[in-house]
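S.K.: fold the following for me, if possible:
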Amino acid sequence: MTLMHPKRREDGSPEPIHHPSLPSPLAAWLDPAQHATVLPEGPVPAGLNGIPFTPWQDAPHSDAGWANVAGQDGDGFTEPAFVPAPGKRVAAGVVIEEADGRVWVVHPTNGFGGYPATFPKGTQDSGVPMRATAIREAFEECGLQVVLTGFLADVDRSRSKTRYYLGRRVGGCPAQMCWESQAVSLVPRAQLAAALANQNDAALVALLQAAPGSLRSPR
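M.R.: A predicted model of the protein is given here:
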């Protein structure tokens, strides 16, 4: 029997999960050295690192709402001008580092696009700033509410040029991921290369593994 994602697509149609991910024990979430994974609407601890896991109830529901979403200038950072790549979509994403040093990643449903795991990202919609796009994708694909803390890198991918920001979690719940994700994980930085096997993520993984300590800007 095929497992169906508990969240439906935008058109109301169901999304099958052909090769479900496996959840981790709840204890893994509380150990910074362990890789922790939750499935859609699966169990998670009440919170982590002093921040509860509670659904983001007042998340925006329109492009206009997302365009003005809070958290786009969390630490007052600046960023270089973005130069689009000819023939490629413009996209934005965010690398969310937890206070214990682990990093949040998503597992696209059925390995969409050849990604067993990746960082949350998505195509920029007209009228929605890149920073707001990154926050939206973190919510849709991870279930998390984030504040952006800095610019990380611009990466040429197979079908897009993507601007990546750094971010920190301020709310939300990973079990509330949308149909695009079949699991969400919290991964120690040293294990990212093994978890993110697609070469399009290699440059970001190298940046994260080369940087000493936390990449997050001071609060």
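S.K.: okay, CA-based contacts and neighbour counts for the rest of this
M.R.: OK.
S.K.: after the longest helix anywhere in the chain, next one along is what?
M.R.: Ranked by residue count and defined by DSSP state H, the top helix of the chain is helix 130-142. Using DSSP states H and E, the helix or strand that follows helix 130-142 in sequence is strand 144-156.
S.K.: can you name every helix or strand that that following strand contacts?
M.R.: helix 130-142, strand 160-172 (3 or more Cα pairs under 8 Å, 6 or more residues apart in numbering; DSSP states H and E).
S.K.: burial-wise, tell me which of the ones you listed comes out on top.
M.R.: Across those, averaging neighbours per residue (mean count of other Cα atoms under 10 Å) puts helix 130-142 on top, at a mean of 27.
S.K.: about what we covered before: distance to Pro43 added to the helices and strands packed on strand 144-156, as JSON lines?
M.R.: Below are those laid out as JSON lines (distance: least, Cα to Cα, whole Å):
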{"stretch": "helix 130-142", "distance to Pro43": "14"}
{"stretch": "strand 160-172", "distance to Pro43": "14"}
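S.K.: structure for this one too, so we can compare:
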Amino acid sequence: MTRHPHSDHLGQPVVLRRPSTPTALPAWSAAEAIATVVPGGALPATLNGIPFKAWAGVPRDDAGWHEVTGQAAIAEPPYHCPAGQHAAAGAVIVEEDGRVWLVAPSNQFGGYEATFPKGRVDPGASLQATAIREAYEESGLQVAIVAHLLDCARSQTYTRYYVARRVGGSPALMGWESQAVHLVPLEQLPQIAWHANDKVVIAALRAHLVC
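M.R.: As a prediction, this is how the structure comes out:
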């Protein structure tokens, strides 16, 4: 067991019962390889021309997050959250080399070994702002919205997913909700993000990338 460098939302320590294993640095530059980093782990200085470094302008309060950069005027359908479910949003972050970013929830929270960053919408926040915030908090990455991907029901939420691209940040600075961040080739996503709830997201991403 090991302790996550960040405390949880109540200020309590997060003990990782089965810590993830990082990959060697060469995996980050190999587009056909899965690359994994753990909290505070080693990374190359840059990837695909974008540095890995802390997001200097990260918002410090809810008002800042509501106006966060990276939101975009894209075509997206009206959002209708069904009764009994919570509104949520997430980001499917596609790297320049074609790989896709996943987060490993701490202690496999919710039964997920790896998944796409997402979370519930706070009062007053937009779906896009929520997706950007959740991507940062769970993966340490600063992202920009590229396109609407799909809306889908999960166990307790109705989630709008956006395709996004990395524009900054560092996955080694992931928040307490994640014990690792992975960069995964598209064809290997079903083996890594194997939870049933993610199958429809992966299928939608494949269709989007073909268009």
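S.K.: ok so, going back, what's the mean distance for the longest helix of the first structure versus the second structure?
M.R.: Superposing on the second structure places helix 130-142 of the first structure at an average distance of 0.4 Å from its equivalents, by mean Cα distance after the TM-score superposition for the first structure.
S.K.: could you tell me where that helix falls in the second structure?
M.R.: Matched against the second structure by TM-score structural alignment, helix 130-142 of the first structure falls on residues 127-139.
S.K.: list the contacts of the matching stretch.
M.R.: Counting contacts by Cα atoms under 8 Å, 6 or more residues apart in numbering, the residues outside stretch 127-139 of the second structure that touch it are 65-68, 70-71, 88-91, 102-103, 117-122, 141-145, 160-162, 169-178, 181.
S.K.: in the first structure, which spans are helices?
M.R.: Counting by DSSP H, the helices of the first structure are 63-67, 130-142, 192-195, 202-210.
S.K.: can you redo those as a markdown table with distance to Pro55 of the first structure?
M.R.: Putting the helices of the first structure into a markdown table (distance: least, Cα to Cα, whole Å) gives the following:
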| stretch | distance to Pro55 of the first structure |
| --- | --- |
| helix 63-67 | 17 |
| helix 130-142 | 10 |
| helix 192-195 | 26 |
| helix 202-210 | 28 |
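S.K.: out of these, which gets nearest to Ala85 of the first structure?
M.R.: helix 130-142 (15.2 Å; Cα to Cα).
S.K.: what angle do the closest one and strand 144-156 make?
M.R.: Calculated by axes from the mean of the first three to the mean of the last three Cα atoms, to 10 degrees, helix 130-142 of the first structure forms an angle of 120 degrees with strand 144-156.
S.K.: tell me how far helix 130-142 of the first structure lies from the chain's centre.
M.R.: 7 Å (Cα atoms, centre = their mean, to the nearest Å).
S.K.: could you do stretch 94-101 of the second structure as well?
M.R.: With Cα atoms, centre = their mean, you get 12 Å for stretch 94-101 of the second structure.
S.K.: residue range for it in the first structure?
M.R.: With TM-score structural alignment as the criterion, stretch 94-101 of the second structure aligns to 97-104.
S.K.: which of the residues in the matching stretch are buried?
M.R.: Across stretch 97-104 of the first structure, burial judged by 16 or more other Cα atoms under 10 Å covers 97-99, 101-104.
S.K.: against the second structure, where does stretch 155-165 of the first structure fall?
M.R.: Mapped onto the second structure using TM-score structural alignment, stretch 155-165 of the first structure spans residues 152-162.
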